[in-house]
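**Student:** model the structure of this input:
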Amino acid sequence: MTPNILVVEDEDALATLLHYNLEKEGYLVALSPDGEDALLQIQEKLPDLVVLDWMLPKISGIEVCRRLRQRTETRNVPIIMLTARGEESDRIRGLDTGADDYIVKPFAMSELIARIRAVLRRLRPGLAEDRLHRGDIIVDRVAHRVKRGGKEVHLGPTEFRLLDYLMQHPGRVFSREQLLDAVWGSDVYVEARTVDVHIGRLRKALNDEAQADPIRTVRSAGYSLDLDG
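**Tutor:** Got it, this is the predicted structure:
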């Protein structure tokens, strides 16, 4: 499954930058501007990882971390604290409260992405596979490349995320609404027929040399990746 990351950051410019760069890496990203809203969002939809600022309005990041670790349903959610508090005592407090990693601002975006991958590999190994290989299709999540039968397949970012999701569940039928929620995100309004358009583009790219179509249309139900043809 494509990892869902909740970014809790009250600085608009940084939140936008994080959203852009993490989406570019293929993650599904939600934003929260304060600790209170973050707890509500997590209660409604459990993320696969939280990037958490310490200094937040309403409820501090360290308190958010403490509350998440107290609850059974959120105890094991990976948390990376991202903060300007760089003293050793602050770092120790953050890790002791339950953060899985601690990054001090200013930071390099490449370092944050590498830390996210490392935490997911350690705590959510199924979400952090660098490569998906099903049938004659290979999805390289790090290089953002797709090959079929050893030949490069060129996909747009949405088609890439769509294929990535279908590759994770071969044979399972997904409705248009389920694909919208998984690939576009539940907080984005997109018409269901948009899925048909992107499925069409994905098919055209994958079947460029008259290979068997791996995507099965199930009437009145949705779509499935059928690698057995």
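**Student:** drop to CA atoms for contacts and neighbour counts, all remaining ones
**Tutor:** Will do.
**Student:** burial count for the closest residue to Leu112 other than its chain neighbours?
**Tutor:** If the residues on either side of it in the chain are set aside, Leu112 comes closest to Ile103, at 7.6 Å by CA to CA, 6 or more residues apart in numbering. Ile103 has 21 neighbours, counted by other CA atoms under 10 Å.
**Student:** which strand or helix spans Val197?
**Tutor:** Secondary structure assignment for Val197, by DSSP states H and E: helix 193-206.
**Student:** now swap in Thr217 and tell me
**Tutor:** Using DSSP H and E, Thr217 maps to strand 215-218.
**Student:** list the contacts for Ala84?
**Tutor:** Applying CA atoms under 8 Å, 6 or more residues apart in numbering to Ala84 gives the contacts 54, 104-106.
**Student:** hmm, try it at 6 Å
**Tutor:** Taking CA atoms under 6 Å, 6 or more residues apart in numbering as the criterion, Ala84 is in contact with 104-105.
**Student:** for Arg193, see how far away it is.
**Tutor:** As judged by CA to CA, to the nearest Å, Ala84 and Arg193 stand 44 Å apart.
**Student:** do Leu206 as well
**Tutor:** Taken as CA to CA, the span from Leu206 to Arg193 is 20 Å.
**Student:** so which of those two has more stuff around it?
**Tutor:** Neighbour comparison, Leu206 and Arg193: the larger count goes to Leu206, with 24 against 12 (by other CA under 10 Å).
**Student:** once you drop chain neighbours, what's closest to the more buried one?
**Tutor:** Closest to Leu206 by CA to CA, 6+ apart is Val153, at 6.5 Å.
**Student:** what's the burial count for the one you found?
**Tutor:** Neighbour count for Val153, taken as other CA under 10 Å: 19.
**Student:** now do His198
**Tutor:** For His198, the count of nearby residues is 16 (other CA under 10 Å).
**Student:** which residue packs closest to it, ignoring adjacent ones?
**Tutor:** Glu159 (6.2 Å).
**Student:** this one as well, want them side by side:
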Amino acid sequence: MTDSAVQTGPALILMAALGLAPSPELTTALEAVPYGLHHTLTVADTLTAVRERSPELLIILTGGFGEAELEVCQTLSQHPQTRWIPILVIGQDQDPMARVQAFQAGIVDYISPALCPAEIIARAQVHINQYRVYQRLSLQAQRA
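**Tutor:** Below you'll find the model as predicted:
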């Protein structure tokens, strides 16, 4: 990890619509804050975009946490370069066991699409900040 690997400017957020389209309000709100925002629609495109763009947050939009979402989480967790990227799920799944499975797969947050965009952005910022702290600490540990 180099100094340039630790981001200080606007965060890049990757938003994967895997079964649920982002609300226009959420998209508008995310575009209004200083984030780079990239959209994907398939598991393959999402995994490629993560490798090529190195986002600081992956938002998965889904009707329910299933095989596609699990594949993304498991694939990212297997690679040192992507295992610590925070994954936030915006989903309509009301089944508590599906949500538990999502957390066991490595997500950091599972929230309802009914939340106001301001709260979703606030949660996203917390996860981005924590990811940046982790990156800085990893860099310091490598130098020690």
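**Student:** TM-score of the superposed pair?
**Tutor:** Superposed pair, TM-score by TM-score structural alignment, normalised by the length of the second structure: 0.75. Supporting alignment: 125 aligned residues with a CA RMSD of 2.4 Å.
**Student:** give the aligned equivalent of Asp95 of the second structure in the first structure.
**Tutor:** The alignment partner of Asp95 of the second structure in the first structure, by TM-score structural alignment, is Glu87.
**Student:** now do His127 of the second structure
**Tutor:** His127 of the second structure maps onto Val119 of the first structure when the alignment is built from TM-score structural alignment.
**Student:** likewise Gln81 of the second structure?
**Tutor:** In the first structure, Gln81 of the second structure lands on Glu73 (TM-score structural alignment).
**Student:** SS state for the spatially most central residue of the second structure?
**Tutor:** Central residue check for the second structure by CA atoms, centre = their mean: the C-alpha nearest the mean position is that of Leu58, 1.8 Å away. Look at Leu58 of the second structure: counting by DSSP: H, G, I helix; E, B strand; the rest coil, its state is strand.
**Student:** what do you get for Met55 of the first structure?
**Tutor:** coil.
**Student:** that one and Arg131 of the first structure: what is the separation?
**Tutor:** For Met55 of the first structure, the distance to Arg131 of the first structure - CA to CA - is 36 Å.
**Student:** give the aligned range of whatever helix or strand comes next after the strand holding Thr217 of the first structure in the second structure.
**Tutor:** For strand 215-218 of the first structure, the following helix or strand on the C-terminal side (DSSP H and E) is strand 222-225. Across the second structure, nothing matches strand 222-225 of the first structure (TM-score structural alignment).
**Student:** can you give me the strands for the second structure?
**Tutor:** Assignment of strands within the second structure using DSSP state E yields the ranges 11-17, 35-40, 57-62, 87-91, 109-111.
**Student:** want to throw these into a markdown table with distance to Arg99 of the second structure?
**Tutor:** Putting the strands of the second structure into a markdown table (distance: least, CA to CA, whole Å) gives the following:
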| stretch | distance to Arg99 of the second structure |
| --- | --- |
| strand 11-17 | 18 |
| strand 35-40 | 22 |
| strand 57-62 | 12 |
| strand 87-91 | 9 |
| strand 109-111 | 7 |
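**Student:** does the residue nearest to Leu206 of the first structure really touch Val139, like I thought?
**Tutor:** No - using CA atoms under 6 Å, Val153 of the first structure is not in contact with Val139; the gap is 9.7 Å.
**Student:** now list whatever residues contact both of the two.
**Tutor:** Residues touching both Val153 of the first structure and Val139 by CA under 6 Å, 6+ apart: Val146.
**Student:** tell me the spacing between the spatially closest residue to Asp93 of the second structure that is not a sequence neighbour and Ser23 of the second structure.
**Tutor:** If the residues on either side of it in the chain are set aside, Asp93 of the second structure comes closest to Gly64, at 4.5 Å by CA to CA, 6+ apart. Distance, Gly64 of the second structure to Ser23 of the second structure, by CA to CA: 16 Å.
**Student:** so these two - more neighbours on which side?
**Tutor:** Shown here are Gly64 of the second structure and Ser23; by other CA under 10 Å, Gly64 has more neighbours (21 against 13).
**Student:** I'd like to know how many residues surround Glu119 of the second structure.
**Tutor:** Residues lying near Glu119 of the second structure (other CA under 10 Å) number 11.
**Student:** and for Ile42 of the first structure?
**Tutor:** Neighbour number of Ile42 of the first structure under other CA under 10 Å is 15.
**Student:** aligned partner of it in the second structure?
**Tutor:** Superposed on the second structure with TM-score structural alignment, Ile42 of the first structure falls opposite Val50.
**Student:** any idea how far the match of Asp95 of the second structure is from Val104 of the first structure?
**Tutor:** Noted for Glu87 of the first structure: a distance of 9 Å to Val104 of the first structure, by CA to CA.
**Student:** so for these two, which sits in the more crowded spot?
**Tutor:** Taking other CA under 10 Å, Glu87 of the first structure and Val104 do not tie; Val104 has more neighbours (15 against 10).
**Student:** can you name the residues that contact that one?
**Tutor:** If a contact means CA under 6 Å, 6+ apart, then Val104 of the first structure has 82-84, 86 as its contacts.
**Student:** where's the residue nearest to Leu112 of the first structure relative to Arg216 of the first structure, distance?
**Tutor:** For Ile103 of the first structure, the distance to Arg216 of the first structure - CA to CA - is 44 Å.
**Student:** alright, that wraps it up for me.
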